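Engineer: Got a predicted structure here, sequence first:
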Amino acid sequence: MSERIGFIGLGNMGQPMALNLLKAGFELRVYNRNPAKAEPLVAQGAQQVSKPGEVAEPGGIVITMVANDSALESVVLGKEGFLERLGQNGIHLSMSTVSPATAHKLADLHAKQGSIYLAAPVFGRPEAAAAGKLWICLSGAQTGKERVQPVLKVLGQGIFDFGEDPGAANVVKLTGNFLIASAMEAMAEALTLAEKNGIDRSKVIDMLGKTSFACPIYQNYGKAIAEERYTPPGFYLSLGLKDVGLVLQTADSAKVPMPFASLLHDRFLASVAKGRGDMDWSALALGVSDDAGLSK
């Protein structure tokens, strides 16, 4: 591949994504707040830089995969951010889960510099990222989308285009994360009901996952919840709290009541307050056990 790409954010998702780009022949400049996270990439030929702005090639492509809106704005707009250096004809492929409002703000600021902001949040856990099997939601300027297709095809097994509104893909991502969290809460309640009636949790989810609920969310998260296996985390519970907060923020701006989202927000908040923020977000199920008087 002839194009050099900047990549910011080498956590549980970003690191395997960046490794796949290297394996596909892309040249990478990488940055992470914790420099040690870049070591596996440097070993495969990536160039490590010490500031976010240094990943950008003028007119090039920069991918960001960071934890939240604040982290994203910092690497783009901060004192050492990359926005000005990216410049005319550059593309920022933002693959983080952030608010639609932040996407709109950044898209406007990129446009003033002559560059393009594309939202491309993903569905899939770290193992899917490593396998290049992510599902990618995409929105933003059409001209930018055409240029990043070779990159996205390395990272994902499917790309879903939601138009030119830069915030649209993030709305879709938030709706999906809301549905996943709702399913986990429902599974936790159902399996706790079974357990308190003397029925094996794993047998219940095994049957349901093979019949009426034969889909990855129920099969994978259901198995983890049934087995009460919440470490190591694929997605931190603290980030689940952040995402449900974004759901409620987006719903508020659109005047959409979401009582389930409010319940989930309280569940995640209580879990973080109990010191579970660094567990997998499916550990919200422990809160259901707590409420039912089961010591875990």
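Structural biologist: Now that the structure is in, tell me what you want to look at. Numbers count the residues shown, from 1 in each chain.

Engineer: CA only for contacts and neighbour counts going forward, please
Structural biologist: Will do.

Engineer: residue ranges for the strands of the stretch 151-296 of the chain, please.
Structural biologist: 156-161 (DSSP state E, counting those that start in this stretch).

Engineer: ok, and here's another one to check against it:
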Amino acid sequence: MRIGFIGLGSMGKGMAANLLRAGHEVRVWNRSLPAVEQLVRQGATAAGDPGEAFDAEVLISMLADDAVTRAVLIDSGALASSKPGLIHLSMATLSVEFIEELAVLHESVGAQLIAAPVFGRNDLAEAGKLNIAVGGPATAIARVQPLLDVMGQKTWPMGEDPVNAAILKIATNMMLISAIEATGEAMALTQSYGVGNSDFVEFITNTLFAAPAYKVYGPKIAARETEGAGFTLRLGLKDVGLALKAGEPNHVSLPVASVLRDNLLDAVALGEGESDLAALGVRAIRRSGQE
């Protein structure tokens, strides 16, 4: 299949590489060139601008946020130049409001939008083991299912409205960030009474909280491992903001998310925005006066 791929960050480059290994024709574009050059060495073709990437059967975008996606896809004129029949897999975490706007814009140019946010860190992206939620036209999803199968271990259908997949991603990211904050606070409490961090993590990840969120971030918090970010505090702040914004139209109160936003905002203001999300839990320990 002829694919355009825009956004080769820590997640996108692994996803694009898997498509190449599966034998697809992939034309890539990224704001920084090193990632493009790396994929070209693996067999991809470089697009000179975003519009060239849209010259495809399927366009995949994996961009950081609403603002970057708007600049690259809309303001550049790339989406407006797309040919009727194009299927766009938007695989990043974007706001409900922006997904709704994108759906209208795609319809106006004869393209089909599928919101397909991914669940997993960059190691799972490289291994093709992501979970992928999809919302969009059933016929379009069926057409791109072979690509989803290459990039992920399971596809989770959320109906024909792209918003459904978008809000699922926003809500679960909010839950993940809540779990990290709670783990850090619980570790601060148990540590203050002499329980070792590793003992705490071993217990919770084999009993009450034997789930990937705790198994990944519990050891990182215990080891105070905040570098080599796969998911940064800056992105966490963005995602919690998306949840709060999404709750407003339907009058959904999210008080925990409000606390998370303040804690993340404080961390970013102090220059920790590019630290791994585990730093949120580490900060909870240090707030208690412990190291």
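Structural biologist: Nice, I can see it. Not measured: the values here are computed from a predicted model.

Engineer: correct me, but residue 68 of structure 1 touches residue 96?
Structural biologist: Yes. With contacts counted by C-alpha atoms under 8 Å, residue 68 of structure 1 reaches residue 96, the gap being 7.1 Å.

Engineer: Against residue 252 of structure 2, how distant is the equivalent of residue 76 of structure 1 over in structure 2?
Structural biologist: Here residue 76 of structure 1 is matched to residue 73 in structure 2, going by TM-score structural alignment. Per C-alpha to C-alpha, to the nearest Å, residue 73 of structure 2 is found 31 Å from residue 252 of structure 2.

Engineer: Settle it for me: which of these two has more neighbours?
Structural biologist: residue 73 (19 against 12; other C-alpha atoms under 10 Å).

Engineer: That one belongs to a helix?
Structural biologist: Yes. Remark: residue 73 of structure 2 belongs to a helix, assigned using DSSP: H, G, I helix; E, B strand; the rest coil.

Engineer: wait, what's in contact with it?
Structural biologist: Each residue near residue 73 of structure 2 by C-alpha atoms under 8 Å, 6 or more residues apart in numbering is listed here: 50, 79.

Engineer: again, 6 Å this time
Structural biologist: residue 79 (C-alpha atoms under 6 Å, 6 or more residues apart in numbering).

Engineer: Now do it against residue 63 of structure 2, distance only.
Structural biologist: Taken as C-alpha to C-alpha, the span from residue 73 of structure 2 to residue 63 of structure 2 is 10 Å.

Engineer: In three-state terms, label residue 30 of structure 1 for me.
Structural biologist: Residue 30 of structure 1 ends up strand, using three-state DSSP.

Engineer: hmm, back to that, the more surrounded of residue 68 and residue 96 of structure 1?
Structural biologist: Ranked by neighbour count (other C-alpha under 10 Å), residue 68 of structure 1 and residue 96 place residue 96 first, with 24 against 15.

Engineer: what residue of structure 2 matches up with the more buried one?
Structural biologist: By TM-score structural alignment, residue 96 of structure 1 lines up with residue 92.

Engineer: now do residue 134 of structure 1
Structural biologist: Checking TM-score structural alignment: residue 134 of structure 1 goes with residue 130.
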